[in-house]
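**Q** kindly return the folded structure for what I paste below:
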Amino acid sequence: MTTFNNHLPLTGSVPQVRRAQGALAGIADNAYLRLFAVVVAIAAGAAALIIGIGFLLDIVVPVIFADELRALAALFPQTVG
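**A** Got it, this is the predicted structure:
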C-alpha cells in the first residue's frame, strides 16, 4: 500500500495550506501534460539520434572510401553506368 493520495479526515476548523506551484508542479498534476511532455522528449531524442547517425555516416563513409562519389559507387553498384 502506498501513501499517495491518502489524507486524514479533517476534524474541526483546520485551515488548509496550499503550496505554491511552479510550472513543473502544474505539469506533474495534469496527466495529459505529462503524456505530452513524454512524447515531446521521445520525439526530440529520436530526432537527435537520426541527426547523429547522419553526421556519423557523413564522417565515416568518406574516411573508409576516401571519396564520397566512390563511396556511393561502392554502396550502389547498380547505378554506376
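
**Q** every contact and neighbour count from this point should use C-alpha atoms.
**A** Will do.

**Q** can you mark which positions in the longest helix along the chain are buried?
**A** Identified as the longest helix of the chain according to DSSP state H is helix 31-65. Buried residues in helix 31-65, counted by 16 or more other CA atoms under 10 Å: residue 61.

**Q** next one: stretch 12-29
**A** Of the residues in stretch 12-29, residue 27 count as buried by neighbour count, 16+ other CA under 10 Å.

**Q** name the residue most distant from the centre of the protein?
**A** For the chain, the residue at maximal distance from the C-alpha centroid (CA atoms, centre = their mean) is residue 12, at 47.3 Å.

**Q** structure for this one too, so we can compare:
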Amino acid sequence: MTTLSHHLPATGSVPTVERAQGALTTVAANAYLRLFAVVMVIAAGAAALILAIALLLDLVVPIVFANEIHALAALFPQTAG
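**A** Below you'll find the predicted structure:
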C-alpha cells in the first residue's frame, strides 16, 4: 500500500485567524518607528548620563573643596579677588 493515492477531502479553504498586534509588534514592523524608538533610547541614556555626572559633581566637589566657593576659586583662579 502506497500513500500516493491518498488525498484529503476537499472541504474548502481553511479560515485564517487574524492575531492582534501589540505595540512592540507594530513598532518592529515600521522602520520609522524603529528609528524613533532607537533615538528615544539613546536620548534617554544621554539624559541619564548627564544627570549622573551632575549628581556626582554635586556630591564630590563639596567633599574635595569643602564648599562650592573654594571649588570655584580653585577651578578659576583668575576670578578670585
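
**Q** tell me how the two chains score on TM-score.
**A** Laid over one another, the chains give 0.78 as their TM-score (TM-score structural alignment, normalised by the length of structure 1), with 70 aligned residues with a CA RMSD of 1.4 Å.

**Q** if we can go back for a sec, the longest helix of structure 1: how far from the chain's middle?
**A** Averaging C-alpha positions (CA atoms, centre = their mean, to the nearest Å) puts helix 31-65 of structure 1 9 Å from its chain's average.

**Q** mean deviation, it versus structure 2?
**A** Its matched residues in structure 2 lie on average 0.4 Å from helix 31-65 of structure 1 after superposition (mean CA distance after the TM-score superposition for structure 1).

**Q** same for that helix, what does it pack against?
**A** Identification of packing neighbours for helix 31-65 of structure 1 by 3 or more CA pairs under 8 Å, 6 or more residues apart in numbering; DSSP states H and E yields helix 23-29, helix 68-75.

**Q** format these as TSV; extra columns: distance to residue 49 of structure 1.
**A** Shown next, in TSV, are these (distance: least, CA to CA, whole Å):
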stretch	distance to residue 49 of structure 1
helix 23-29	26
helix 68-75	22
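
**Q** the ones you listed: which one's closest to residue 55 of structure 1?
**A** When the helices and strands packed on helix 31-65 of structure 1 are compared by CA to CA, helix 68-75 sits nearest residue 55 of structure 1, at 13.7 Å.

**Q** check the fit of that closest one onto structure 2 and give the mean distance.
**A** Aligned to structure 2 and superposed, helix 68-75 of structure 1 gives a mean residue distance of 0.5 Å (mean CA distance after the TM-score superposition for structure 1).

**Q** where does residue 16 of structure 1 sit: helix, strand or coil?
**A** Secondary structure assignment for residue 16 of structure 1 (DSSP: H, G, I helix; E, B strand; the rest coil): coil.
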